[in-house]
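Chemist: pasting a predicted model and its sequence here:
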Amino acid sequence: MPEMEDVAKVAEDSSEMVSRLINSKAYVNADTKAKVHKAMEQLNDHPNGMEQGLFNGRSKMIALFVPDIINPFFPELARGVEDFTNQQGYTFLLCNTDNNPAKEEAYMHALKQKSVDGMIVVSSTISEEHVKESNIPIIALDRILNANLSSITVKNRKGARTAVQHLKSLGCHRIAHICGPENASNTLDRLGGFLDEVKEEPWFLSSYVQAGGYNYSMAVQVTKELLVNHPEIDGIFAANDLMGAGVLRAAQELGFHVPEDLAVVAFDGIRLSETTSPTLTTMVQPIYEIGRRAAEILIHHINNPHDAIQAEEFKVELVQRESTQVKR
């Protein structure tokens, strides 16, 4: 890839003008644009992001914001995004935000300076103000940020209802829920589906719902507290697989046998659910496909900035494994 100073020298123009053209910082007339393009062809016969940016003002870069790269769900999601963007000739940037609004804001500011073409955001905390200030296409993934952004999610509420119905079908009579962080839209939808199925039951107590923050260690702790305070609980719906694994660990440490004493259903369908002991029954969402679809819609918006927003929901499917079985 030629250096900017070399391009300027061959084009008989200033480095500042070349920089303006590449980064689309100001209007550059057609003659100058043609000279710089010709200079780049002379210096480098192979097309690259700099050369392509001469005409469309783009960096050919997109970014994916995830809240917790340690959670196995997000690398699986990122793979779908990365594969599609690479196929389309884009560079892919992964930003781990730790659910920290200040960190999200810093990333957005830095990426704007680099003229990133668009962002796919898994977040519950980015403000609408920062979204507007970015002035580039943004897609909300996994969680809905606001009604003014295109989004890719799954049928969280319906999936949660299916999970609880499955526990009921096994003969569970006291079902609890370990939910995610309160500011995440998918937390509210999965909690809503759980409540749809249990709120009218005479046995239901509000203390049967505990927050696990989509975190393994937190889920272990709150599940222990839940089962100590309510040993009558015979079924738990965990709002993601990572917390489902935490529920299994807590049950084991307390001497509960799964599924004989306690049936467990989770949500996501990450590979971890196939390797726990016992293996985890879960509501499987098409993780790779929703990542890929988010990238596809983002690139469409980059190329068609005035098109209407899109909101798509994918189906989820119950996959039964060893953590549930029919009670006799």
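Modeler: Yep, that arrived.

Chemist: from now on I want contacts and neighbour counts done on CA atoms only, so please keep to that.
Modeler: Will do.

Chemist: which residues does the residue nearest to residue 131 when sequence neighbours are not counted contact?
Modeler: Nearest non-adjacent residue to residue 131, counting by CA to CA, 6 or more residues apart in numbering: residue 138, 7.6 Å away. By CA atoms under 8 Å, 6 or more residues apart in numbering, the residues touching residue 138 are 118, 119, 120, 121, 131, 149, 150, 298.

Chemist: what about those, which are in strands?
Modeler: Applying DSSP state E to those, the entries found in strands are 118, 119, 120, 121, 150.

Chemist: ok, these vs residue 108, which is closest?
Modeler: residue 119 (8.9 Å; CA to CA).

Chemist: residues near the closest one, how many?
Modeler: The number of residues packed near residue 119 is 25, by other CA atoms under 10 Å.

Chemist: ok, second structure coming up, stack it against the first:
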Amino acid sequence: MTSIKDVARIAGVSVATVSRVLNDKGYVGQRTREKVEKAIKETSYKPNEVARSLFKKQSNTIGLIVPDIMNPFFTELARAVEDMAIKLGYNVILCNSDGNGDKEQAYLDVLKQKYVNGIIVSSNTLTAQQVEELNIPVVSIDREISKGLPTIVVENKKGAMMATRYLQSKGCRNIGHIRGSYGVVNAEERYEGYKEVVANEPWFRESYVVNGNFDMQSSIEATAELLRLHPEIDGIFAANDIMAIGAIKVAHQLGKKVPEELAVIGFDGIKLSTVMTPELTTIVQPIYKLGEISAEMLISLMEQQPIENTYCKLDVELIERNST
């Protein structure tokens, strides 16, 4: 394997001169630079990126922390972030936090040690103080951490209201809600949207709302309990698609026909919602666009480029399929 010493020997210069050319730091005469570049090309020399990171105390790398990579929403989001980052000349380190604050902090510490240039994070535990202590650009995605921090989210409450009203328009008279994790901003906003539509209905009571914890297995358990308590429920709005899929599974286990006896609508618009049977009606987030914008915004901040708007709230749309 070619080393920097080999390049220096072939070019007839010192190792320090080769290093200055590679890092574009310090003066190097044009003729000398050309000799070094020719030697690099002849030897197909590739710099040690770890060593360069240690020397420069930065790398062409960004971190991405998500709470659950098993959720296809975050898988699709990560793909969009990676595509845009690579297009702009950066690599991505993906970290799965499980929504655990201690694990999240451990990842932040590791990313700092790797001299990442910036971090995109979807978190319900990260604080403004933790962000400030990082001393590198941070962009929050999918949920807001603090005012003033660059953030990309969607119209969660509006989407929830659209979903609930849509179920009413399909003739549903008793609509349950499988909510996301307590304390998570987007879960609360989707619950608020549902509640705003149904709160004054004569049939509504708080027991029509169960916690699916944004997880399929939790949703299966919660839906079974919900339909046991309230067999009259004929419509369910689940706060994400994988919980909606869990609800449909329970309906089949209980012998309830979807959508004839129970209509189900989700939220996210993951690709999986189009390949299941029945295909899932859902509130679609522009997942890929969320990832693209977050990567572009972060890299602009890292490169100290002007940004017109550091808070983006993207719209959602309802896509009708066979589950309703």
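Modeler: It's in. Treat the numbers as computed from the prediction; the structure is a model and nothing was measured.

Chemist: still on that earlier bit, among the contacts of residue 138 of the first structure, give me the pair with the biggest separation.
Modeler: Maximum pairwise distance in these, criterion CA to CA, is 14.4 Å, between 131 and 298.

Chemist: so how far is residue 1 of the first structure from the spatially closest residue to residue 96 of the first structure that is not a sequence neighbour?
Modeler: Of all residues not flanking residue 96 of the first structure in the chain, residue 66 sits nearest, at 5.1 Å (CA to CA, 6+ apart). Distance of residue 66 of the first structure to residue 1 of the first structure, given as CA to CA, to the nearest Å: 31 Å.

Chemist: packing partners of the helix or strand that contains residue 246 of the first structure?
Modeler: If you go by DSSP states H and E, residue 246 of the first structure is part of helix 241-254. Applying 3 or more CA pairs under 8 Å, 6 or more residues apart in numbering; DSSP states H and E, we find helix 241-254 of the first structure packed against helix 216-229, strand 235-238, strand 263-268.

Chemist: what's the average per-residue distance for the first one once overlaid on the second structure?
Modeler: So that's helix 216-229 of the first structure. Following superposition, helix 216-229 of the first structure is found to deviate from the second structure by 0.4 Å on average (mean CA distance after the TM-score superposition for the first structure).

Chemist: ok, residues contacting that helix?
Modeler: With contacts defined as CA under 8 Å, 6+ apart, helix 216-229 of the first structure is touched by 178, 208, 210-213, 233, 242-247, 249-251, 254.

Chemist: what of stretch 187-207 of the first structure?
Modeler: Here stretch 187-207 of the first structure has contacts from 156-161, 164-165, 173-175, 177, 179-182, 239, using CA under 8 Å, 6+ apart.

Chemist: which ChimeraX command selects the buried ones in those residues?
Modeler: Here is the ChimeraX command that picks out the buried ones among these, judged by 16 or more other CA atoms under 10 Å:
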select :156,157,158,159,160,161,164,173,174,175,177,179,180,181,239
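
Chemist: shouldn't residue 283 of the second structure be in contact with residue 166?
Modeler: No - applying CA atoms under 8 Å as the test, residue 283 of the second structure and residue 166 come out as separate, 10.5 Å apart.

Chemist: which one's more surrounded, those two?
Modeler: Taking neighbours as other CA under 10 Å, residue 283 of the second structure and residue 166 compare with residue 283 leading, 26 against 17.

Chemist: please, which helix or strand holds the more buried one?
Modeler: Going by DSSP H and E, residue 283 of the second structure is part of strand 281-284.

Chemist: with residue 300 of the first structure instead?
Modeler: Using DSSP H and E, the element containing residue 300 of the first structure is helix 287-303.

Chemist: number of nearby residues for residue 149 of the second structure?
Modeler: Using other CA under 10 Å: residue 149 of the second structure sits among 17 other residues.

Chemist: who's in contact with it?
Modeler: 138, 139, 140, 310, 311.

Chemist: at 10 Å instead, please
Modeler: With contact set as CA atoms under 10 Å, 6 or more residues apart in numbering, residue 149 of the second structure has these partners: 128, 131, 132, 137, 138, 139, 140, 310, 311.

Chemist: repeat for residue 282 of the second structure
Modeler: Residue 282 of the second structure makes contacts with 159, 163, 237-241, 244, 264-270, 273-274, 317-321, 323-324, as judged by CA under 10 Å, 6+ apart.
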